[in-house]
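K.L.:
got a predicted structure here, sequence first:
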Amino acid sequence: MRIVVQRVSRGKVTVDGQVTGEIGRGFVLLIGVTHEDTMQDVDYLVDKVVNLRVFEDEAGKMNLSLLDIGGALLSISQFTLYGDCRKGRRPNFMDAAKPDFANQYYESFNEKARSLGVQVETGVFGAMMDVELVNDGPVTLLLESKRTF
């Protein structure tokens, strides 16, 4: 599993002109699933995301987590995170999980985060989405459940 984490002051996703998810302070997540992922990957990344200490404390140091600040997640499925661009000019998506498998793991990620008391808003799996965000910092991180680079 790969997740692009962007610390935001706000974020919104729209599908066919309808807002499907909107948050204030927190993270916009772009989540990619590969066919080799397991529920252990989901558990690892949920724990990592909600406990990342990248929000500023009263001294201005990145010392607080999403849980500490009561922040929210805007979770967007993103199969293109597994696009391999090393050869040619067209990405190869062979490492991206098939939609049924990917959706199961994406939904499991969201449910596990909700079970920790985090507000989770989402896009629509497989849909064309317009994602708007104000990156705070900017702070953008790449998380992976398996070291591949």
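P.N.:
Sure thing, it's come through.
K.L.:
could you use CA atoms for every contact and neighbour count after this?
P.N.:
Will do.
K.L.:
ranges for the strands of the protein?
P.N.:
Per DSSP state E, the chain carries strands over the ranges 2-15, 18-23, 26-32, 55-56, 62-64, 72-77, 119-122, 130-144.
K.L.:
what packs against the longest one?
P.N.:
Right, the one you point to is strand 130-144. Here strand 130-144 touches strand 2-15, going by 3 or more CA pairs under 8 Å, 6 or more residues apart in numbering; DSSP states H and E.
K.L.:
any idea of the angle the longest helix along the chain forms with strand 26-32?
P.N.:
Using DSSP state H, we find that the single longest helix of the chain is helix 99-115. Inter-element angle recorded for helix 99-115 and strand 26-32: 160 degrees (by axes from the mean of the first three to the mean of the last three CA atoms, to 10 degrees).
K.L.:
structure B:
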Amino acid sequence: KFGVTAALLPEPIRAYRAEAVRIAQKMAEVLGSHPALAMWQIDNEYGCHDTTLSYSASARGAFRVWLSNRYGTIDRLNEAWGTRFWSMSYDSFAQVDLPNLTQTEASPSHRMDFRRFSSDQVARFHRAQAQAIRAICPEAVITHNFMGAHTSFD
């Protein structure tokens, strides 16, 4: 199922992320002091075609870890998500799946936390490249263009 560019998947693409950081660093070394350089654009159109969402097995595992870090206990997650409604409570984080392919709509809290998790993945990827550039060009202006609300086309 298509869901994301390789850059944003949480695992096992550490090599991809490392290569993106290496390229950003090399570009900063070569171009960073060029007088015509005004700013850096790290990526293009995060969010276009829902490319910030991954429904892979690795994303599922990373989402569970993210939830555990966020809530600490499964009881806190159940309370925050209001899972008592329709007997949707979880006994462990291992039971929490991604909010897709459900019989009916996933709970709004589940979907919101998945979006927050996905946003964190994007920010982590962007931050790693920005840090590589700033290590060489500390005053650099670094941006990208995000299309988060642009999820369908006519």
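P.N.:
Looks like it arrived, so ask away. What you are looking at is a predicted structure, and each value in this text was computed from that prediction instead of being measured.
K.L.:
TM-score them against each other, please.
P.N.:
Laid over one another, the chains give 0.35 as their TM-score (TM-score structural alignment, normalised by the length of structure 1), with 77 aligned residues with a CA RMSD of 4.0 Å.
K.L.:
from the contact counts, what lies against the lengthiest strand in structure 2?
P.N.:
Ordering each strand of structure 2 by length in residues (DSSP E) puts strand 40-46 first. The helices and strands touching strand 40-46 of structure 2, judged by 3+ CA pairs under 8 Å, 6+ apart, are helix 108-136, strand 142-146.
K.L.:
how about residue 128 of structure 2: what's its closest non-neighbour residue?
P.N.:
Excluding the flanking residues, the one nearest residue 128 of structure 2 by CA to CA, 6 or more residues apart in numbering is residue 21, at 6.5 Å.
K.L.:
let me know how buried the one you found is, in neighbour terms.
P.N.:
For residue 21 of structure 2, the neighbour count with other CA atoms under 10 Å is 21.
K.L.:
residue 106 of structure 1 now?
P.N.:
Neighbours around residue 106 of structure 1, by other CA under 10 Å: 21.
K.L.:
and the gap between it and residue 142 of structure 1?
P.N.:
As judged by CA to CA, to the nearest Å, residue 106 of structure 1 and residue 142 of structure 1 stand 17 Å apart.
K.L.:
please apply the same query to residue 42 of structure 1.
P.N.:
As defined by CA to CA, residue 42 of structure 1 lies at a distance of 15 Å from residue 142 of structure 1.
K.L.:
which one of the two has more residues nearby?
P.N.:
Counted by other CA under 10 Å, residue 42 of structure 1 and residue 142 do not tie: residue 42 has more neighbours, with 22 against 11.
K.L.:
what sits closest to residue 66 of structure 1 if chain neighbours are left out?
P.N.:
Nearest in space to residue 66 of structure 1, with sequence neighbours left out and distances taken as CA to CA, 6+ apart, is residue 50 at 5.2 Å.
K.L.:
was I right about the one you found contacting residue 69?
P.N.:
No: using CA atoms under 8 Å as the test, residue 50 of structure 1 is too far from residue 69 to be in contact (10.3 Å).
K.L.:
with neighbour numbers in mind, choose between the two.
P.N.:
Between residue 50 of structure 1 and residue 69, residue 50 has the larger neighbour count (other CA under 10 Å), namely 21 against 13.
K.L.:
list the residues that contact residue 22 of structure 1.
P.N.:
The contact partners of residue 22 of structure 1, taken as CA atoms under 8 Å, 6 or more residues apart in numbering, are 10-13, 74, 121.
K.L.:
can you select the buried ones from those in ChimeraX?
P.N.:
Here is the ChimeraX selection string for the buried members of the contacts of residue 22 of structure 1, based on 16 or more other CA atoms under 10 Å:
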select :10,11,12,13,74,121
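K.L.:
can you redo the contacts of residue 22 of structure 1 as a markdown table with distance to residue 3 of structure 1?
P.N.:
Formatted as a markdown table, the contacts of residue 22 of structure 1 follow (distance: CA to CA, whole Å):
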| residue | distance to residue 3 of structure 1 |
| --- | --- |
| 10 | 18 |
| 11 | 16 |
| 12 | 17 |
| 13 | 17 |
| 74 | 12 |
| 121 | 16 |
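K.L.:
which one of the contacts of residue 22 of structure 1 is nearest to residue 32 of structure 1?
P.N.:
residue 74 (14.1 Å; CA to CA).
K.L.:
before I go, just wanted to say thanks for your time.
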